[in-house]
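> Whatever this is, show me its structure:
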Amino acid sequence: MKKWTSWIIYLLVFALMAGCADAGSYIKDNYPLVSVDGKGKNTAKVYVAEGKDVPTTAKEIAAEDKPQEISKESADQMFLVYQDKIINIRKDPNNESDSLVEVDTVEYAKEHYDSSFLQGYITATLLQSLFGGGWFNSRGSSDYRGYTPPPTYTQRPQTPPAASKQGTTPPTTSDRKGSFGGGTAGGGTSTTPSGSVRRNDGSTPTYKKPTTGSSKPSTGSRSGSFTKRK
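Next up, the predicted model:
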């Protein structure tokens, strides 16, 4: 009998531990990280939930770790509030099928968000318990709403080069379509058989060889802004 009791207690403890997944760890394990701001207890980390809208993402995270409060369902933006963090879920402005998941520490949220903005999503009582009563009167004119990703641009197709009067197509460079600028007929420069450029006076200009170096790659494939809006 004692043996069965021990097994039951063990299973209950295991079930409780399995059901207490941390929202931050779940997000880290399931969504790609795209940007980080701050450090230590004053940090914001942004992830992307690819192919998931805001309500779906919010419900998915809340199912893993029940928040103290979850804002009203919205297709544009929702908040999940925990004792040690605030999760801001927004529709990606560059891709409506994705959601941006910003995990803010309490200190980061306290320093960046305006009280009037957050009160539109989170009850004032909970905000006061997280940030303290003085926070409501300490905010300035900033209106931070969350991480802003950089805009995406679509490269315009280039017009194919026109054929010459002789019916030949002008030569193209190795990485883009278009004719080389200047030719011997126009009194400009010519190209020697070795590939160097020769001036009209017969001299060959020299070029300083660029130095090679390496730069530290940024986190993820995006580089947006955490700057407060004025």
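
> going forward, measure contacts and count neighbours with C-alpha atoms only.
Noted.

> Show me the strands in this structure, by range?
For the chain, the strands defined by DSSP state E cover 33-39, 42-49, 69-70, 77-81, 85-91, 99-105, 190-191, 197-198.

> which ones are touching the residue lying closest to residue 89 once chain neighbours are set aside?
Closest residue to residue 89 apart from its sequence neighbours, by C-alpha to C-alpha, 6 or more residues apart in numbering: residue 101 at 4.6 Å. Shown in contact with residue 101 (C-alpha atoms under 8 Å, 6 or more residues apart in numbering): 46-49, 87-90.

> let's see it at 6 Å
If you count contacts by C-alpha atoms under 6 Å, 6 or more residues apart in numbering, residue 101 has them with 46-48, 88-89.

> Please apply the same query to residue 226.
residue 147.

> Look up how far residue 113 lies from it.
11 Å (C-alpha to C-alpha, to the nearest Å).

> And residue 62, by the same measure?
Residue 62 is 22 Å from residue 113, where distance means C-alpha to C-alpha.

> what do you get for residue 77?
The value you get for residue 77 to residue 113, if C-alpha to C-alpha is used, is 14 Å.

> Who has more neighbours out of these two?
More crowded of residue 77 and residue 113, by other C-alpha atoms under 10 Å: residue 77, with 23 against 18.

> Can you give me the neighbour number for residue 46?
26.

> hang on, the earlier thing: how about the strands of the chain in a markdown table, adding distance to residue 143?
As requested, the strands of the chain are exported to a markdown table (distance: least, C-alpha to C-alpha, whole Å):
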| stretch | distance to residue 143 |
| --- | --- |
| strand 33-39 | 17 |
| strand 42-49 | 16 |
| strand 69-70 | 21 |
| strand 77-81 | 15 |
| strand 85-91 | 14 |
| strand 99-105 | 16 |
| strand 190-191 | 58 |
| strand 197-198 | 55 |
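
> And this one, please, so the two structures can be compared:
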Amino acid sequence: MNKRVVLFFVLLVSAAGLLVGCGAASQIEDYIESRYSFVDVITSNYDSAETYVYLAEDQQVQEVANELIQVQEPDETGKYVNGRQVLIYDDQFVIMTENPDNQNQTLIELSDQEFVRNHYNPGFFQGMLLGHMLTNMFGGGWDSSQRNRCGSAYNNDCYGGYGASGGSVSGSSGRGSLFRGGGPGSGK
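Okay, here's the model as predicted:
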């Protein structure tokens, strides 16, 4: 009987630990979804990877970053550079950019590793002291045209962040050939 109680306790503690570990990335996602206004979702036509865009009104990038860090400590914190900052949580990237239409607003993107690796312009992260970490995460050469979906095979259609071009790929206006907009449940 004693062994059953101990076994039950061990299983219960193990299950609780797994649940805590699984919820780590969603804690920051849940906070952003509940705190900020949803703006758009950008979906790749190539691999269905998505990035969700939110708006923090009356908050600058560094204010939003500090708030999010207080909610959940990221695995990596990129340096604030040119109105941009990145926080990395497990598989989730929180990419904050100054709204080009209003410097007192911040655009917040929630992207998974797949979206960042396959679609983001590697130069976007320059100066944030994340280059070595991203190379380790995505593999050597992730930023070369052969390894990155935005390379020459796709006409250099790199995604430069929502604030850079309203969610379009570089070199086009509006929604580009690589991405389409819409909200959750909008028929994708």
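
> Please, where are all the helices along structure 2?
Along structure 2, counting by DSSP state H, helices occupy 2-22, 24-35, 61-71, 113-119, 131-138, 162-165.

> Can you give me the stretch of structure 1 that the fourth one aligns onto?
Meaning helix 113-119 of structure 2. The alignment of helix 113-119 of structure 2 onto structure 1 (TM-score structural alignment) spans residues 106-112.

> what's the average distance of that stretch to structure 2?
In the superposition against structure 2, stretch 106-112 of structure 1 averages 1.0 Å from its aligned positions (mean C-alpha distance after the TM-score superposition for structure 1).

> And that stretch, what's buried?
The neighbour-count check on stretch 106-112 of structure 1 (16 or more other C-alpha atoms under 10 Å) flags 106-110, 112 as buried.

> same thing with stretch 39-54 of structure 2?
Those would be 40-44, 49-54, for stretch 39-54 of structure 2 by 16+ other C-alpha under 10 Å.

> can you check stretch 129-139 of structure 1 too?
Using 16+ other C-alpha under 10 Å as the test for burial, stretch 129-139 of structure 1 gives 130, 136, 139.

> if we can go back for a sec, out of the strands of structure 1, nearest to residue 24 of structure 1?
Each of those has some distance to residue 24 of structure 1 by C-alpha to C-alpha; the shortest is strand 99-105, at 7.3 Å.

> re earlier: distance check, the residue nearest to residue 89 of structure 1 against residue 60 of structure 1.
12 Å.

> hang on, the earlier thing: most widely separated two among the contacts of residue 101 of structure 1?
By the measure C-alpha to C-alpha, 48 and 88 form the most distant pair in the contacts of residue 101 of structure 1, at 11.6 Å.

> Tell me the spacing between the alignment partner in structure 1 of residue 163 of structure 2 and residue 135 of structure 1.
Under the alignment by TM-score structural alignment, residue 163 of structure 2 pairs with residue 148 in structure 1. Residue 148 of structure 1 sits 24 Å away from residue 135 of structure 1, taking C-alpha to C-alpha as the criterion.

> Same question for residue 90 of structure 1.
Look at residue 90 of structure 1 and residue 135 of structure 1: by C-alpha to C-alpha, they are 24 Å apart.

> ok, now residue 67 of structure 1?
Using C-alpha to C-alpha, residue 67 of structure 1 is found at 22 Å from residue 135 of structure 1.

> Excluding sequence neighbours, find me the nearest residue to residue 224 of structure 1.
Closest residue to residue 224 of structure 1 apart from its sequence neighbours, by C-alpha to C-alpha, 6+ apart: residue 149 at 4.0 Å.

> swap in residue 191 of structure 1?
Once flanking residues are discounted, residue 191 of structure 1 sits nearest to residue 197: 4.6 Å by C-alpha to C-alpha, 6+ apart.

> Also residue 88 of structure 2?
residue 76 (5.1 Å).

> Over to residue 125 of structure 2?
In this structure, residue 125 of structure 2 finds its nearest non-sequential neighbour in residue 131, 6.9 Å apart by C-alpha to C-alpha, 6+ apart.

> Next: residue 100 of structure 2.
Nearest to residue 100 of structure 2 is residue 163, by C-alpha to C-alpha, 6+ apart, at 6.1 Å.

> distance of the one you found from residue 15 of structure 2?
Residue 163 of structure 2 sits 41 Å away from residue 15 of structure 2, going by C-alpha to C-alpha.
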